[in-house]
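In: Compute the structure for the input listed below.
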Amino acid sequence: MAQGKRAAQKTEGDVLTGLISFFGVSGSESGVRKYIEQQIRPYVDEISVDRMGNLVARKRGKGPKVMLAAHMDEIGLMVKRMEERGFIYCTAIGGIDPAAFVGNPVHLAAPKGRIHGFLTTHEVSAGKYIQKVPTIEDIFIDTGLTRTQLQQRGVEIGTYVHLESHTCCEGEGGIVLGKALDNRIGCYILIELAKALQRPKADVYFVFTVQEEFGMFGARTSAFQLDPDWGIAVDTTYANDVFADPSRSIGKGPVITVKDGEFIANPCVVGWLKATARKQKIPFQLEATESGTTDASTIQTVRGGVPTGALSIAVRNIHTTSGLARMGDIRDAVRLLAALLRDPPKVCPV
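Out: From the prediction side, this is the model:
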């Protein structure tokens, strides 16, 4: 009870900063899961962790069974080999552009404590210009330690490597900055939604999934177990407002997905979201892209099929440690989902 009271007294910036500050590369989400559990527990009726590691929080209501999914995991690296001099080469976990991470601080999650270092290349280390776009094979971690010293600290093949960054929430202009905005923003939206829903007319399951960045495995097992009437994945998407004619911008409302690289949204779920946004005078954007996807693509295909949509927040520099989003879009997403679930549709006709 005391923990719940303390959690409730946190400001929204504090909670989101806390979410971003945790490290949770796919397959190692336990730390962020414990934090989410602490934050959401006072506002739900049931809470559990399944065998896959998904956190499932239920808010009971008479009505359709609704699954809202937000993945907890983030992109990162894993040790693949170590040279005698201590240079560490890694395999990527999730979609990583190596060029975006040269010079980025990292830490190895070693059994005997974190070991800090930087991602670099041979050219950068030698004070030369990079001549070609680096691949994952070209970048390595330099900690200043030898292989023997690293091994004495417990570093081995399979050790997780976490990407570090500066974090700022609610800076000037309501800006959110930092790593892992994909998808701690989605997790934050579900926590705030649980607070906002007082007496939902749906049986709502807030599902914080694992391993989305590495195959959407958590959403698959959770959706199969819950067998919801319909679902929505809450995630982030690429803002392209650095270009002249953007289709997804920060500060212009949450993004309703019509299609992505692996998912065509259920038309009636898309219609519900658009109609609710218009009724509540909430700004929104539509998305039809050729790349990327969310947990929605997995949820919709379990069992006999689940009518599924996706609601995202536009983020600049997504899948880097320099993500940038606007708090106003996040608040609008909470408002939109809360309005939808206060009087939820029960049937999605085929």
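In: CA atoms for contacts and neighbours, from now on please.
Out: OK.
In: which SS state does residue 275 fall under?
Out: helix (DSSP: H, G, I helix; E, B strand; the rest coil).
In: separation between it and residue 340?
Out: 9 Å (CA to CA, to the nearest Å).
In: and this one, so I can compare the two:
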Amino acid sequence: MRDVLTDLMSVPGLSGHEDRVRRRIAGHLDGIATESDRLGNLWATFPGEGPSVMLFTHMDQLGFIVRKIEADGFLRLERLGGVPERALASQEVTVCVDEGRDVDGIIANKSHHATSPDEKYIVVRVADLYVDCGFENRDEAEAAGVRIGSPVVYAPGSFAMGAH
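Out: Here you go, the predicted structure:
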């Protein structure tokens, strides 16, 4: 079960962009009848006797969309969901462009040594942050598949804590 959960947590699924998650869940249900609707809900019906049980959960995650691709290749973000700004700087992210071609990046802002004393400990707004994916310019970002509206999620990862 831990391996299945770890696998499912590794799939990007920004709100409104849960197709990959839905396909991965269905793949784990090989041999079980599944169906989905136009809203993206997934149902699996397990054969058996006795009372029915419903398991309901989210497939989506908090994240961002690309709001702007700067001339220097940096990406500007628009937040989707309740992403806390105070925890964003230095977060690793994944820009979802195509399965197998996603782009890794890091949320950045003005470096600490270049920040004035009165700015050093102020929480930076999402609009003032950027994602550095290592692109030299806008053309390079677009050639990698990044577009305005591309989903951006926290880089997937999980680890065990103690015996749990």
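In: which one of residue 275 and residue 340 of the first structure has more residues nearby?
Out: It is residue 340, of residue 275 of the first structure and residue 340, that has more neighbours when counted by other CA atoms under 10 Å, with 20 against 14.
In: For that one, list the residues it contacts.
Out: Applying CA atoms under 8 Å, 6 or more residues apart in numbering, we find residue 340 of the first structure in contact with 272, 273, 276.
In: Please list only the buried members of the residues you listed.
Out: Buried by 16 or more other CA atoms under 10 Å: 272, 273, 276, out of the contacts of residue 340 of the first structure.
In: Pick the one among these closest to residue 207 of the first structure.
Out: residue 273 (19.3 Å; CA to CA).
In: circling back: with distance to residue 129 of the first structure as added columns, please give the contacts of residue 340 of the first structure in JSON lines.
Out: Listed next are these as JSON lines, based on distance: CA to CA, whole Å:
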{"residue": "272", "distance to residue 129 of the first structure": "52"}
{"residue": "273", "distance to residue 129 of the first structure": "49"}
{"residue": "276", "distance to residue 129 of the first structure": "52"}
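In: which of the buried ones among the contacts of residue 340 of the first structure lies closest to residue 155 of the first structure?
Out: residue 273 (47.3 Å).
In: on average, how far is the top helix by length along the second structure from the matching bit in the first structure?
Out: In the second structure, with assignment by DSSP state H, the single longest helix is helix 19-28. By mean CA distance after the TM-score superposition for the first structure, the fitted helix 19-28 of the second structure averages 1.7 Å away from its aligned residues in the first structure.
In: what stretch of the first structure does that helix fall on?
Out: Aligned using TM-score structural alignment, helix 19-28 of the second structure spans residues 30-39 in the first structure.
In: any idea how far the matching stretch is from the chain center?
Out: 14 Å (CA atoms, centre = their mean, to the nearest Å).
In: same thing with stretch 47-59 of the second structure?
Out: Distance of stretch 47-59 of the second structure from the chain centroid (CA atoms, centre = their mean) equals 27 Å.
In: Kindly report the same for stretch 70-79 of the first structure.
Out: With CA atoms, centre = their mean, you get 9 Å for stretch 70-79 of the first structure.
In: Just tell me the aligned range of it in the second structure.
Out: Counting by TM-score structural alignment, stretch 70-79 of the first structure corresponds to 57-66 in the second structure.
In: In three-state terms, label the residue mapped onto residue 137 of the first structure from the second structure for me.
Out: Matched by TM-score structural alignment, residue 137 of the first structure corresponds to residue 127 in the second structure. Here residue 127 of the second structure is recorded as helix under three-state DSSP.
In: my guess is residue 127 of the second structure contacts residue 85, does it?
Out: No: applying CA atoms under 8 Å, one finds residue 127 of the second structure not in contact with residue 85, separated by 9.9 Å.
In: Grab the nearest non-local neighbour of residue 287 of the first structure.
Out: The shortest distance from residue 287 of the first structure to any residue other than its chain neighbours is 4.7 Å, reached at residue 257 (CA to CA, 6 or more residues apart in numbering).
In: with the buried ones among the contacts of residue 340 of the first structure in mind, which one is nearest to residue 37 of the first structure?
Out: residue 273 (27.3 Å).
In: What does that closest one correspond to in the second structure?
Out: Residue 273 of the first structure maps onto nothing in the second structure, by TM-score structural alignment.
In: Go ahead and confirm residue 273 of the first structure touches residue 335.
Out: No: shown here, residue 273 of the first structure and residue 335 do not form a contact pair, counting by CA under 8 Å, at 11.3 Å.
In: And the helices in the stretch 1-150 of the first structure, which stretches?
Out: Using DSSP state H, counting those that start in this stretch, the helices of the stretch 1-150 of the first structure run over 2-9, 12-21, 30-40, 122-125, 147-152.
In: Neighbours of the alignment partner in the second structure of residue 91 of the first structure, how many?
Out: Counting by TM-score structural alignment, residue 91 of the first structure corresponds to residue 78 in the second structure. Using other CA under 10 Å, the number of residues around residue 78 of the second structure comes to 17.
In: For residue 78 of the second structure, give its distance to residue 65 of the second structure.
Out: 5 Å.
In: Likewise for residue 123 of the second structure?
Out: 20 Å.
In: More neighbours: the two, which one.
Out: A count of neighbours by other CA under 10 Å puts residue 65 above the other of residue 123 of the second structure and residue 65, at 21 against 13.
In: ok, for that one, nearest residue in space, not its chain neighbours?
Out: Per CA to CA, 6+ apart, closest to residue 65 of the second structure is residue 151, 4.5 Å.
In: With residue 57 of the first structure instead?
Out: residue 47 (4.3 Å).
In: Confirm for me that that neighbour is in contact with residue 59.
Out: No: Residue 47 of the first structure is beyond contact range of residue 59, at 9.1 Å (criterion: CA under 8 Å).
In: Looking at those two, which one has more neighbours?
Out: residue 59 (19 against 16).
In: Could you pull out the strands in the second structure for me?
Out: Assigned by DSSP state E, the second structure shows strands spanning 33-36, 42-45, 63-69, 75-80, 92-95, 103-108, 130-132, 151-154.
In: The second one packs against which elements?
Out: Contacting strand 42-45 of the second structure under the criterion 3 or more CA pairs under 8 Å, 6 or more residues apart in numbering; DSSP states H and E are the following elements: strand 33-36.
In: residue contacts, the counterpart of residue 16 of the first structure in the second structure?
Out: Using TM-score structural alignment to pair residues, one finds that residue 16 of the first structure aligns to residue 5 in the second structure. Applying CA under 8 Å, 6+ apart to residue 5 of the second structure gives no contacts.
In: And residue 5 of the second structure, how far from residue 25 of the second structure?
Out: Taken as CA to CA, the span from residue 5 of the second structure to residue 25 of the second structure is 10 Å.
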